[in-house]
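K.L.:
Just to be clear, the model below is a prediction. Sequence and coordinates:
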Amino acid sequence: MEAAGTAFSWATALLIFVVAGNGGLLLPMIAVVVAIALLGMPVTSFR
């Protein structure tokens, strides 16, 4: 189930990447993608 959640997070990030990319919002797009990626990963992986 954890893998499915992570896959969903990345799918959402990709969707935002495409939509924001078409809108020309490069920096906000990167910030949102990074935020989603961090939320989709266990915090313990950074220790």
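P.N.:
That came through fine.
K.L.:
contacts, neighbours, all on C-alpha from now
P.N.:
Noted.
K.L.:
which parts of the stretch of helix or strand I36 belongs to are buried?
P.N.:
According to DSSP states H and E, I36 maps onto helix 26-39. Neighbour-count burial for helix 26-39 flags 29-30, 33, 36 (criterion: 16 or more other C-alpha atoms under 10 Å).
K.L.:
what do you get for stretch 11-20?
P.N.:
Residues of stretch 11-20 classed as buried by neighbour count (16+ other C-alpha under 10 Å): 13, 16-17, 20.
K.L.:
For V33, which non-adjacent residue is closest in space?
P.N.:
Closest residue to V33 apart from its sequence neighbours, by C-alpha to C-alpha, 6 or more residues apart in numbering: A13 at 5.1 Å.
K.L.:
Pasting the second one now:
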Amino acid sequence: MAEGGQVAVQADDEGGAASRMRELEDRVRDLERLLGRKTLAVEMLKEALAVA
């Protein structure tokens, strides 16, 4: 009986870890997208400054 409980707890931990991993991957993707936008904005501002 105790072994079954340990297996159930371990399976729950693995599910939680997978969920947390997806959350972190989503966060990284969002941050990479934001970094790309900010980089593009900086490049456009540099070009505008060079023209001015």
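P.N.:
Ah, there it is. Here the structure is a predicted model, which is why all the values come from computation and not from measurement.
K.L.:
Any idea what the TM-score comes out to?
P.N.:
Aligned and superposed, the two chains score 0.50 in TM-score terms (TM-score structural alignment, normalised by the length of structure 1); 25 aligned residues with a C-alpha RMSD of 1.6 Å.
K.L.:
before we move on, back to that, among the buried residues of stretch 11-20 of structure 1, which two are most distant?
P.N.:
Taking C-alpha to C-alpha, the two most distant members of these are A13 and A20; they sit 10.3 Å apart.
K.L.:
wait, doesn't F17 of structure 1 sit right on A31?
P.N.:
No - contact criterion C-alpha atoms under 8 Å: F17 of structure 1 and A31 do not qualify, at 10.2 Å.
K.L.:
circling back to that earlier point, need the buried residues of helix 26-39 of structure 1 in JSON lines with distance to S9 of structure 1, can you?
P.N.:
What follows is those, written out as JSON lines (distance: C-alpha to C-alpha, whole Å):
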{"residue": "M29", "distance to S9 of structure 1": "14"}
{"residue": "I30", "distance to S9 of structure 1": "14"}
{"residue": "V33", "distance to S9 of structure 1": "9"}
{"residue": "I36", "distance to S9 of structure 1": "6"}
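K.L.:
Tell me the one among those residues nearest to T6 of structure 1.
P.N.:
Proximity of the buried residues of helix 26-39 of structure 1 to T6 of structure 1 (C-alpha to C-alpha) peaks at I36, which lies at 9.6 Å.
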